[in-house]
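A.B. asks: no FASTA, just this:
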């Protein structure tokens, strides 16, 4: 049975499934489970923030994206922030279907590109992304400044 991919807002019944799955995703990457905090954060981000989400049911996967300005081109681009399918449901095409869903939506909205990032050792994800046409960005270096109570001022 193929998954049905649905865009999710906090007022939809499937939001609770998304929140549970998102908490599971956080735990998968080493965070402590926090179902209430996860649901609250998602609700805030989907309501007032730039985050968008789609869920694949019944295969239990999701994707989140943000739409960002492409200022030099006076356009927008979409960035995939999170893509997750439950481990026991992988290798069935759900991740590819979620990725295609984002690309189709971005294209329909007139975005100039879809971007994403992943860890260098996430071989399965990199294989999926390259097979879908994503390529490394040459000539750019990603930089990040971690903000915390002990972070130095710039």
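C.D. replies: That came through, no problem. Bear in mind that the values here come from a model prediction, so they are computed numbers and not experimental data.
A.B. asks: make it CA atoms for all contacts and neighbour counts henceforth
C.D. replies: Fine.
A.B. asks: residue ranges of the strands in this protein, please?
C.D. replies: Along the chain, counting by DSSP state E, strands occupy 4-8, 51-57, 61-70, 75-85, 114-116.
A.B. asks: which one, of the ones you listed, ends up nearest to residue 24?
C.D. replies: The minimum distance between residue 24 and these falls on strand 75-85, with 9.5 Å, by CA to CA.
A.B. asks: buried stuff in the closest one?
C.D. replies: 76-81, 83-85 (16 or more other CA atoms under 10 Å).
A.B. asks: dropping in the other structure now:
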């Protein structure tokens, strides 16, 4: 498996996986909207996106956004998206992508990496704990949204 930073020329393959990811989280398929969203992130250098490649096919991706901790006076990262194509699951793809993100975070001398997943996504939770992520117990997270997304 090869893990690389996504480039604009990877956008078509990445957009397909991104659409599958959004559908996994009960969103309507919107390939064009997803591609536009990813293009904007990439062109504005607002996130880092890694691709996992197996047998010359993009089979997974993760997207990392920068954020900051005022209390710690440090940068940190939000691992906002992680998806592996069903045909490539249980082959170490997700773990490889996460390990790449963690190495990147350490190399940037950041506080760490935050992530969230659906309460029902038990396989992902198990993987995160196996890799060394710790379930947050000290803070409650609240959201304010204009929609049901």
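C.D. replies: Cool, the structure landed. Computed from a prediction, not measured in an experiment: that's the story for all the values here.
A.B. asks: hang on, the earlier thing: and the buried residues of strand 75-85 of the first structure as a markdown table, adding distance to residue 116 of the first structure?
C.D. replies: Below are the buried residues of strand 75-85 of the first structure laid out as a markdown table (distance: CA to CA, whole Å):
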| residue | distance to residue 116 of the first structure |
| --- | --- |
| 76 | 14 |
| 77 | 11 |
| 78 | 9 |
| 79 | 5 |
| 80 | 5 |
| 81 | 7 |
| 83 | 10 |
| 84 | 13 |
| 85 | 16 |
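A.B. asks: those residues: which two are farthest apart?
C.D. replies: Spatial extent of the buried residues of strand 75-85 of the first structure (CA to CA) is set by the pair 76 and 85 at 27.0 Å.
A.B. asks: can you tell me the distance between the two ends of stretch 112-132 of the second structure?
C.D. replies: By CA to CA, to the nearest Å, the extent of stretch 112-132 of the second structure from end to end equals 12 Å.
A.B. asks: likewise stretch 102-119 of the first structure?
C.D. replies: Across stretch 102-119 of the first structure, the terminal residues are separated by 20 Å (CA to CA).
A.B. asks: got a list of contacts for that stretch?
C.D. replies: Residues from elsewhere that reach stretch 102-119 of the first structure (CA atoms under 8 Å, 6 or more residues apart in numbering): 65, 75-81, 125-126, 134.
A.B. asks: apply 10 Å and report the result again.
C.D. replies: Residues outside stretch 102-119 of the first structure that contact it (CA atoms under 10 Å, 6 or more residues apart in numbering): 52-54, 63-70, 73-83, 96-101, 125-126, 129, 132, 134-137, 142.
A.B. asks: give me the buried subset of those.
C.D. replies: Among the contacts of stretch 102-119 of the first structure, those buried by neighbour count (16+ other CA under 10 Å) are 52-54, 63-67, 76-81, 83, 96-99, 101, 125-126, 129.
A.B. asks: just give the nearest non-adjacent residue to residue 69 of the second structure, would you?
C.D. replies: residue 75 (6.0 Å; CA to CA, 6 or more residues apart in numbering).
A.B. asks: aligned to the one you found, what sits in the first structure?
C.D. replies: Aligned counterpart of residue 75 of the second structure in the first structure: residue 76 (TM-score structural alignment).
A.B. asks: for residue 7 of the second structure, same thing?
C.D. replies: Per TM-score structural alignment, residue 7 of the second structure is aligned with residue 9.
A.B. asks: what sits against the residue lying closest to residue 83 of the first structure once chain neighbours are set aside?
C.D. replies: Nearest non-adjacent residue to residue 83 of the first structure, counting by CA to CA, 6+ apart: residue 63, 4.4 Å away. Each residue near residue 63 of the first structure by CA under 10 Å, 6+ apart is listed here: 5, 7, 18, 22, 52-56, 80-85, 95, 98-99, 101-102.
A.B. asks: thank you kindly, that will do.
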